[in-house]
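Asks: Need a 3D model of the following:
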Amino acid sequence: MFAEGLKGIVAAQTLISHIDGKEGRLIYRGYEIGKLTRGYSFEEVAYLLWHGRLPSQDEVNKLERKLNENRCLTPYLMELIKLLPKTMDMMSVLRTAISSEGTLEYCWKPTIDQAVKLTAIVPTIIAYRQSILKDQMFIEPREDLSHVENFLYMITGSIPSKLVVSALETYMILTLEHGMNASAFSARVTASTESDMVSAITSAIGTMKGPLHGGAPSGVIQLLNEIGTPKNADKVIREKLLHGEKLMGFGHRVYKTHDPRAISLKDKLLEAREEDGWLDLAMHVEKVAIRILNELKPGRNLYTNVEFYAAAIMKSINLDLELFTPTFTASRIVGWTAHVLEQAENNTIFRPRAEYIGEIRGGV
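Replies: From the prediction side, this is the model:
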């Protein structure tokens, strides 16, 4: 059977996550995503994905210490990042920096310790590279801060407010994992050859780099900037749709109703609401866009996806546009490593067939 892009083909059985597109549900290891964002930290949910259960307080304390201990970059990695051309985009820097970690320490078989180390260094790589590009002093990581809090501290140079940390932490928990998406599939394919963890994660980053997978929040920012004020929303959105343009932040390949991640992010933003008008604009655009989409494309049931309100999160913490996809990567690396670990437990190499549709030519 041929399915373009392997759409709808079940390529693996997993205990990591479940997506119910019809009902708009996302489940990590048996837990509804809304429950996890309301009651647990990034570290606790990462532990859940890696170990299959929520940690005790002692276990989460140990994970926090491991993440803290692995935050610093080695001198050779810092030198490598410094030598990369300044024209190289951040995702390419991440891909190159992570691949350089493929030493003998990372031979097959993959381990949770490897997953923890890779998760710990990604925010530091991003912050260090950003400091080079801006000709600023690098803000060293602090061991007394949580994973998300430390990331914000390194990027901004100041201790963020609890509301800002909570907003970004919610986003990062929601994007830790999302089934057999393109980047997770890349990681599992590489792991299935019994290559190492670093190679699998390098494959995943290369896949995430593509704008069809990891670039949507920046597209939402551009849309909202173009609209500017609520009174322009109807005109701009209607013109885009009538000209066949894609409306960034709306619709999802899997969810046929509300994206549960978008709902959780919107709730969190309402808690952390600021008087800058950005959230008001986003909420107004959501209402106008859904109305026009239902008018012009009846029966499609298009709603906001996680990227729509992720853009509002990123804007509210003043994160540079080029850091959106790298920040997505800093969270999704947990899901990728969980998939690599699961693949190793009962491995079969991926070997799909290709259907030849060319000519069969005669003799020479």
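Asks: from here on, contacts and neighbour counts on C-alpha atoms
Replies: Noted.
Asks: What is the neighbour count of residue 70?
Replies: For residue 70, the count of nearby residues is 18 (other CA atoms under 10 Å).
Asks: Also this sequence, please, to line up against the first:
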Amino acid sequence: MASVTGLDGVVAAETELSLVDGQNGYLVYRGYEAKELALKMSFEEVAYLLWHGELPSAEAINAFKKQWVDHRAIPTELKAVLDLLPKESEMMSVLRTAISVLGTCTRQESAWPPQFEHILANTALLPTIIAYHYRRSQGLQPVEPDPQLDHVANYLYMLTGSKPQYVHVKVLTAYFILAMEHGMNASTFAGRVVLSTQSDITSALCASIGAMKGPLHGGAPSEVLQMLDEIGTKEQAEAWLREELGAGRKLMGFGHRIYKTSDPRAEALRQLMQELASEDPWFDLAVHVEKVAVELLREYKPGRNLYVNVEFYAAAVMRAIALPTSLFTPSFTLSRIVGWTAHLLEQAGCNRIFRPQSVYVGELPASLLNRP
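Replies: From the prediction side, this is the model:
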């Protein structure tokens, strides 16, 4: 039996949720191009699509947003636990702990199959948990959720205590939508494996968070951020990039394991930043650096077809809204939880426990080797 290390190319499930086509460069959510959704829809509307299989009507989205707001407040039992955690606790560990506590203090009459109310509650609450612990870690008073603000705007408000700029909400919403779902990635697969045992949704989400915490999966685009900081201005871009390429160093934010052509998520963020470049100098710098870098990559690495990936523009987004690097992966998580939970609902609907094979490559006892 031939082994496939890392399960590359192995089909583990059928899904109606998303199509990640790396050869042709497109990402589809339930029949819609993700980049079009990112430019036109709200976070809540795309979450509704992934969870329910269709875009909501105006009446449905209004009721849905009200449900969302109703689940934002941190339960008393959870707040007591969060207050006991050291202020310097790493945020992904805090999220894993918080989700686990929620599973013990929320009445779940039936752990199987997963209930949508619990899915919505966890998703709506995650930004509040992040903001609560972050402000405590900075010696600041936590900010209560604002029921008048949508999901993304409220997240920024709870972090800073100030109403966010429209331009920052718009571009962060687009990024979060593009980060919601991306096929059978490591964290999604981890959650589906746990749920396939008919375990509860809390255990599955803890597995997904644990996988996301690893730097090979949910690592922050901090190296891209460092690159943009070092370039600094449009005038210095070409000289800086030529020096890096001439020295044989890799340009961070270019190339992707899946996408062999332009990353559709990067395309959407580029389009949005071009429209908003006059509103924020970091958007203008990012678009310019990409253009120059792609031209230089053709010159220095002909035939490699290296394009910008979503991490490049994610860094520009995070830099523009002044999000601390410690919050990059947690922020990614509060978006990806929508995709995780959509997969958990799908897994429960056609469940079969995962049981892949392994290939033994160790030694055999002499008694077996000498058998006729």
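Asks: In which helix or strand does the most centrally placed residue in structure 1 reside?
Replies: When CA atoms, centre = their mean is applied to structure 1, the residue found nearest the centroid is residue 328 (3.0 Å). Per DSSP states H and E, residue 328 of structure 1 falls inside helix 324-345.
Asks: What span of structure 2 is that helix aligned with?
Replies: Aligned by TM-score structural alignment, helix 324-345 of structure 1 corresponds to residues 328-349 of structure 2.
Asks: Tell me the spacing between the residue opposite residue 51 of structure 1 in structure 2 once aligned and residue 59 of structure 2.
Replies: Using TM-score structural alignment as the criterion, residue 51 of structure 1 maps onto residue 52 of structure 2. According to CA to CA, to the nearest Å, residue 52 of structure 2 stands 15 Å off from residue 59 of structure 2.
Asks: How about residue 69 of structure 2?
Replies: 16 Å.
Asks: the more surrounded of these two?
Replies: Set residue 69 of structure 2 next to residue 59 and count neighbours by other CA under 10 Å: residue 69 wins out with 20 against 8.
Asks: Show me what that one aligns to in structure 1.
Replies: Match for residue 69 of structure 2 (TM-score structural alignment): residue 68.
Asks: that's a helix at that match, yeah?
Replies: Yes: counting by DSSP: H, G, I helix; E, B strand; the rest coil, residue 68 of structure 1 is found in a helix.
Asks: need the helices for the stretch 1-150 of structure 1, in chain order.
Replies: In the stretch 1-150 of structure 1, the helices defined using DSSP state H, counting those that start in this stretch lie at 33-39, 42-51, 57-69, 75-83, 90-99, 112-133, 147-156.
Asks: Could you point out which of those sits nearest residue 174 of structure 1?
Replies: Of all these, it is helix 33-39 that lies closest to residue 174 of structure 1, at 7.0 Å by CA to CA.
Asks: With structure 2 overlaid, report how far that closest one is off on average.
Replies: Helix 33-39 of structure 1 differs from its equivalent in structure 2 by a mean of 2.1 Å after superposition (mean CA distance after the TM-score superposition for structure 1).
Asks: Quick one: list the elements packing against that helix.
Replies: Packing contacts for helix 33-39 of structure 1, counted by 3 or more CA pairs under 8 Å, 6 or more residues apart in numbering; DSSP states H and E, involve strand 25-28, helix 162-174, helix 260-271.
Asks: Redo those as TSV? Include mean neighbour count.
Replies: Compiled in TSV, the helices and strands packed on helix 33-39 of structure 1 are given as follows (neighbours: other CA atoms under 10 Å):
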stretch	mean neighbour count
strand 25-28	21
helix 162-174	22
helix 260-271	20
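Asks: can the ones you listed go into TSV with extra columns for distance to residue 82 of structure 1?
Replies: Formatted as TSV, those follow (distance: least, CA to CA, whole Å):
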stretch	distance to residue 82 of structure 1
strand 25-28	37
helix 162-174	27
helix 260-271	35
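Asks: The ones you listed: which one's closest to residue 115 of structure 1?
Replies: Short answer: helix 162-174, nearest of the helices and strands packed on helix 33-39 of structure 1 by CA to CA, at 16.2 Å.
Asks: Contacts made by the closest one with the rest, please.
Replies: With contact meaning CA atoms under 8 Å, 6 or more residues apart in numbering, helix 162-174 of structure 1 is reached by 33, 36-37, 41-42, 45, 148-149, 152, 261, 264-265, 268-269, 272, 310, 313-314, 317, 328, 330-332.
Asks: Just the buried ones from the residues you listed?
Replies: 33, 36-37, 41-42, 45, 148-149, 152, 261, 264-265, 268-269, 272, 310, 313-314, 328, 330-332 (16 or more other CA atoms under 10 Å).
Asks: what's near enough to touch the residue opposite residue 183 of structure 1 in structure 2 once aligned?
Replies: Under the alignment by TM-score structural alignment, residue 183 of structure 1 pairs with residue 187 in structure 2. For residue 187 of structure 2, the contact set (CA under 8 Å, 6+ apart) comprises 207, 208, 209, 210, 211, 212, 217, 340.
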